[in-house]
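> Model the following, please.
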Amino acid sequence: MTLYLHIGLPKTATSFWQAVVFPHVEDLVLVHRKQEVANGIIEPLKIYCHDGDQNNGERLGRLVTNIGQLRDRARAEGIDDMLITNENMSMMPLDIWEGTGPGPELVIERLQALVRALGSPETKVMFGTRTPEEWLPSRYAETAKLREDFSQEDFERRVEAMCNSSELSEQESWLHYDHVARLLRAAFGAGNVLVMPMERLSEDNEAAILEVGRFLGGRDLTPAIAKMREAGSLERKRNRLRRDDGSWKMKGHTARIAIDDALSARVRARFADPTGAEAAG
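Below is the predicted model:
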């Protein structure tokens, strides 16, 4: 068995991968929140990655049982690989704004424990990224549906506070992509980690899809691309909340969020890797 984990981040075209691409991958059990087979896996896995209470050992046991049962049913049908995709494994909706939720170190540690409990199958991890100066306003606009007090002024205040802080919080460290990539590669092996920037998908979605297919056990997704093109689902990925002036509509609000060039530059500097290493790939 090869276990593939797509852990987010949110707002990095996860819905596109989950709804458009992954269902076309053959000979693989796909597990995501909109599928019946996800019952007993997706929600418990999200909680397991984030919750530090004394019941986490019990959650791990239930996860191992539920994943094992699904694996056994798939093997009976001649399928030996499984892909679990849930962007909230890495970050919950309000984590970055409320300072809640774990950083990448703890989540990776828990995923390693899960893999060991499953009998240490070969495990590969896909991690989606997006330039931080785009990710922050997009994420803020999306999670505004959960907070009535969100506004342009509040967004700028929060982002400026991030840039002025002497240290990254655990939640902010998810946006230090080079750091996350190094942690993942150390935990699962350099050849078992794919960092997929959303920008790569936007520039050439077919090339990005083929790259993901190669990562998923060398699968050729060329026939799948033809089907997606025929269905009209391969239009270049575009954030539906964003418009050409560079602003994002806040869900549940009438206002929009924007980030100016000066603040964008500060965000880029804040999350740049001081070693100059490249996360992607």
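> For the rest of this, base every contact and every neighbour count on C-alpha atoms.
Noted.
> in stretch 207-226, what's buried?
With burial defined by 16 or more other C-alpha atoms under 10 Å, the residues of stretch 207-226 counted as buried are Ala208, Ile209, Leu210, Glu211, Val212, Gly213, Phe215, Leu216, Asp220, Leu221, Ala224, Ile225.
> Could you do stretch 253-260 as well?
Arg256, Ile257, Ala258, Ile259.
> any chance of those in a markdown table, plus distance to Leu183?
What follows is the buried residues of stretch 253-260, written out as a markdown table (distance: C-alpha to C-alpha, whole Å):
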| residue | distance to Leu183 |
| --- | --- |
| Arg256 | 35 |
| Ile257 | 32 |
| Ala258 | 32 |
| Ile259 | 30 |
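> Which single one of the residues you listed is nearest to Thr65?
Ile257 (43.7 Å; C-alpha to C-alpha).
> for comparison, sequence B:
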Amino acid sequence: MRSDDGATLTLHIGIPKTASTWLQDVLFPQLPGIKSIPVPTSRLFDETEDRDADGRLWAGCLRRSAALWPVFGDAVFAEMLGPKEPWLAAPRDVVVSEEGIGRAGSRPEQLAAHLAAVRIHAQTWGFTRLKVICLLRRQDHWLASHYAQMSDRYADPGQAGFEDLVDKVARPDRGRFMLGMMLDYGALLGAVADAVGSPNVLALPYEFLVNDPAAFRQALLEFLRVADTPELQTATAAETRRNARSEAAGLWRLQSAVPRSLPRRVRGRLARSLGLPDPPPEPATIAVTPAITHRLLSTFADANRQADRYTAVRLGPFGYLEAGAILGPARVERAAE
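Here you go, the predicted structure:
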């Protein structure tokens, strides 16, 4: 499918922990008439950091200067689309999904430079427009989900460790302008809009998907200019059921050092080798307390107000602008969500 004014390249840039896997594996591949490229990988870049990132193509690009696009852009596009001349003979609308691009939002100026260069180079491949889809997640919930996913890498994960991470992200002298920049949605969306133009940006909160999946799907399809289908409706309904499983409010379950999927006897041997009780205990949880929510929302108050100018739905009802307005079902979040 081609738009009336030519083919469109759409980048879904994440950020991580915002249903990216579902979009990549389930929804985008079913979009009628659009070529879906989920998390393209390549051996085009071969430094240690590239190999450590499992060869993610766009992560490799963003790890380098935006000056690569006029010189090396054809090689990058060929990795995704194949040889240039056959593609130019029949270009199609394309969606590339890579949450690692959103992770580069921790340096929004560099991300903007890359997107501006990609927009120009994409024209040489028959794309008359570059669009960007970006999903956000409220900072307190994102940070809890991030900590839970990474918890099996810590020596003694728990509430104290999580609260230290909150302190790190909130403080300018620690991580506010490092990891915290990835949660500065005002800077992120401002940089993206400057690079590709505000009409070419669809920014939605993850909480919108959780609370109104059908409206989320419609907003996405209108932006991509494709019709709804029964298959897309079924895929969204399945994600709705997955999100609806709940146990308690504000808790995130940490990763266990001993996977619960292993047989009990194997878990016991592995637990003893790690110096853990036999059988290993249930994974602990961390809590997003009102104090944590207040601190993070205060830290990012200006950023969230700026982001609210760019999002397709207002952020206030989802608690981004004030801690009292929090929608959504109570649930224990799992690290591997």
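> what TM-score comes out when they're superposed?
Overlay of the two chains. TM-score (TM-score structural alignment, normalised by the length of the first structure): 0.81; 264 aligned residues with a C-alpha RMSD of 3.2 Å.
> Out of the buried residues of stretch 253-260 of the first structure, which sit inside strands?
Among these, the members falling in strands (DSSP state E) are Arg256, Ile257, Ala258.
> counterpart of Val94 of the second structure in the first structure?
With TM-score structural alignment as the criterion, Val94 of the second structure lines up with Met82 in the first structure.
> Which stretches in the first structure count as strands?
Under DSSP E, the first structure gives strands at 2-6, 29-31, 81-85, 122-129, 193-197, 247-249, 256-258.
> Find the residue closest to the aligned partner of Arg295 of the second structure in the first structure in space, skipping its chain neighbours.
Using TM-score structural alignment, the partner of Arg295 of the second structure in the first structure is Arg266. Leaving aside its sequence neighbours, Arg266 of the first structure sits nearest to Cys163 (C-alpha to C-alpha, 6 or more residues apart in numbering; 6.5 Å).
> Also Asn88 of the first structure?
Lys46 (6.1 Å).
> And the aligned residue in the second structure for the one you found, how close does it get to Pro290 of the second structure?
Using TM-score structural alignment, the partner of Lys46 of the first structure in the second structure is Ala59. Distance of Ala59 of the second structure to Pro290 of the second structure, given as C-alpha to C-alpha, to the nearest Å: 35 Å.
> So if I had to pick from the two, which one is more boxed in?
More crowded of Ala59 of the second structure and Pro290, by other C-alpha atoms under 10 Å: Ala59, with 24 against 12.
> Quick check, the more buried one in contact with Ser97.
No - contact criterion C-alpha atoms under 8 Å: Ala59 of the second structure and Ser97 do not qualify, at 11.6 Å.
> all helices for the stretch 101-250 of the second structure, in order.
108-123, 139-150, 159-170, 185-196, 206-211, 213-224, 230-244 (DSSP state H, counting those that start in this stretch).
> Can you add distance to Gly250 of the second structure and give those back as CSV?
Conversion of these to CSV gives the following (distance: least, C-alpha to C-alpha, whole Å):
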stretch, distance to Gly250 of the second structure
helix 108-123, 30
helix 139-150, 8
helix 159-170, 13
helix 185-196, 22
helix 206-211, 14
helix 213-224, 21
helix 230-244, 14
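> out of these, which comes closest to Asp74 of the second structure?
So among these, helix 108-123 is nearest, using C-alpha to C-alpha, at 8.2 Å.
> Mind listing what's buried along that closest one?
108-122.
> For Asn304 of the second structure, state which of the residues you listed is nearest.
Using C-alpha to C-alpha, the buried residues of helix 108-123 of the second structure come closest to Asn304 of the second structure at Pro108, 15.2 Å.
> The aligned partner of Ala284 of the second structure in the first structure and Ala265 of the first structure: what is the separation?
Counting by TM-score structural alignment, Ala284 of the second structure corresponds to Ala255 in the first structure. Going from Ala255 of the first structure to Ala265 of the first structure by C-alpha to C-alpha gives 24 Å.
> With Thr131 of the first structure instead?
Taking C-alpha to C-alpha, one finds Thr131 of the first structure at 11 Å from Ala265 of the first structure.
> Then Val20 of the first structure?
33 Å.
> higher neighbour count, the two?
Val20 (15 against 12).
> Does that one touch Met228 like I think?
Yes - assessed by C-alpha under 8 Å, Val20 of the first structure is found in contact with Met228 at 7.4 Å.
> OK, contacts around the residue nearest to Arg266 of the first structure?
With contacts defined as C-alpha atoms under 8 Å, 6 or more residues apart in numbering, Cys163 of the first structure is in contact with Arg266, Val267, Arg270.
> what does Thr131 of the first structure give?
Contacts of Thr131 of the first structure (C-alpha under 8 Å, 6+ apart): Glu199, Arg268.
> Kindly state which residue of the second structure is aligned to it.
Under TM-score structural alignment, Thr131 of the first structure pairs with Arg138 in the second structure.
> One more: Val107 of the first structure?
Using TM-score structural alignment, Val107 of the first structure sits opposite Leu111 in the second structure.
> My guess is its match contacts Ala191. True?
Yes - counting by C-alpha under 8 Å, Leu111 of the second structure does reach Ala191; the two are 7.3 Å apart.
> Relative to Leu115 of the second structure, how far out is the nearest residue to Ala116 of the second structure once chain neighbours are set aside?
The shortest distance from Ala116 of the second structure to any non-neighbouring residue, by C-alpha to C-alpha, 6+ apart, is to Ala195 (4.8 Å). Separation of Ala195 of the second structure from Leu115 of the second structure (C-alpha to C-alpha): 6 Å.
> And for Leu9 of the second structure?
Applying C-alpha to C-alpha to Leu9 of the second structure and Leu115 of the second structure gives a distance of 12 Å.
> Ile259 of the first structure touches Leu136, doesn't it?
No - using C-alpha under 8 Å, Ile259 of the first structure is not in contact with Leu136, being 9.0 Å away.
> can you pull the contacts of Thr299 of the second structure?
Per C-alpha under 8 Å, 6+ apart, neighbours of Thr299 of the second structure: Ala170.
> what's the counterpart of the residue nearest to Arg266 of the first structure in the second structure?
By TM-score structural alignment, Cys163 of the first structure lines up with Ala170.
> before we move on, what about His179 of the first structure?
His179 of the first structure maps onto Ala187 in the second structure, by TM-score structural alignment.
> Without its sequence neighbours, what residue ends up closest to that match?
Pro108 (6.4 Å).
> My read is that the one you found contacts Leu188, right?
Yes - between Pro108 of the second structure and Leu188 there is a contact under C-alpha under 8 Å: 5.5 Å.
> In contact with Cys30 of the second structure, which residues?
I think there's a mix-up here, since residue 30 of the second structure is Gln and not Cys. Contacts of Gln30 of the second structure (C-alpha under 8 Å, 6+ apart): Glu231, Leu232.
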